[in-house]
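Enquirer: here are the coordinates; sequence isn't available:
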């Protein structure tokens, strides 16, 4: 999370769905007026092996 001149250090922590982190961002913006966020995504792939 970034303020105007430097990172403020706040983090949402892991979220299971995009809507969860977007809600955290909305609340944080209301409390601090910070408007820039860095978001990182990770996913997993499960492959089936055919004999």
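Expert: Great, that's in hand. Since the model is a prediction, treat every value here as computed from it, not as a measurement. Numbering: from 1, shown residues only.

Enquirer: use CA for all of it now, contacts and neighbours both
Expert: OK.

Enquirer: which SSE is residue 24 in?
Expert: For residue 24, the host element (DSSP states H and E) is helix 18-32.

Enquirer: give me every residue that touches residue 27.
Expert: Neighbouring residues of residue 27 by C-alpha atoms under 8 Å, 6 or more residues apart in numbering: there are none.

Enquirer: how about the helix holding residue 24: buried residues?
Expert: By neighbour count on 16 or more other C-alpha atoms under 10 Å, the buried set for helix 18-32 is 21, 25, 28.

Enquirer: hold the first one in mind and look at this next one:
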């Protein structure tokens, strides 16, 4: 699906990458939370998604 999205519809591929970005961010936030480090998830997710869509 990801390969087809890359070659057929750019917007679908951006959506797939945005979902992967958000999943990775939540995993990273959970991993840092075990060490007592708190990441502001909403601003980081917003900034990452806006940069992805803007590119």
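Expert: Sure thing, it's come through. The structure presented is a predicted model; accordingly, all values stated were derived computationally and were not measured.

Enquirer: Superposed, how do the two chains score by TM?
Expert: After superposition, the two chains reach a TM-score of 0.41 (TM-score structural alignment, normalised by the length of structure 1), with 27 aligned residues with a C-alpha RMSD of 1.8 Å.

Enquirer: which residue is nearest the centroid of structure 2?
Expert: residue 21 (1.6 Å; C-alpha atoms, centre = their mean).

Enquirer: Now do the contacts for that residue.
Expert: 45, 48, 49.

Enquirer: Of these, which is the nearest to residue 34 of structure 2?
Expert: The nearest member of those to residue 34 of structure 2, counting by C-alpha to C-alpha, is residue 45 at 19.7 Å.

Enquirer: Identify the residue nearest that closest one in space, chain neighbours excluded?
Expert: In space, and not counting its chain neighbours, residue 45 of structure 2 is closest to residue 22: 6.4 Å by C-alpha to C-alpha, 6 or more residues apart in numbering.

Enquirer: hmm, back to that, just the buried residues of whichever strand or helix holds the residue nearest to the centre of structure 2, please?
Expert: Taking DSSP H and E as the criterion, residue 21 of structure 2 maps to helix 10-34. Judged by neighbour count using 16+ other C-alpha under 10 Å, the buried positions of helix 10-34 of structure 2 are 12, 13, 14, 17, 18, 21, 22, 25, 29.
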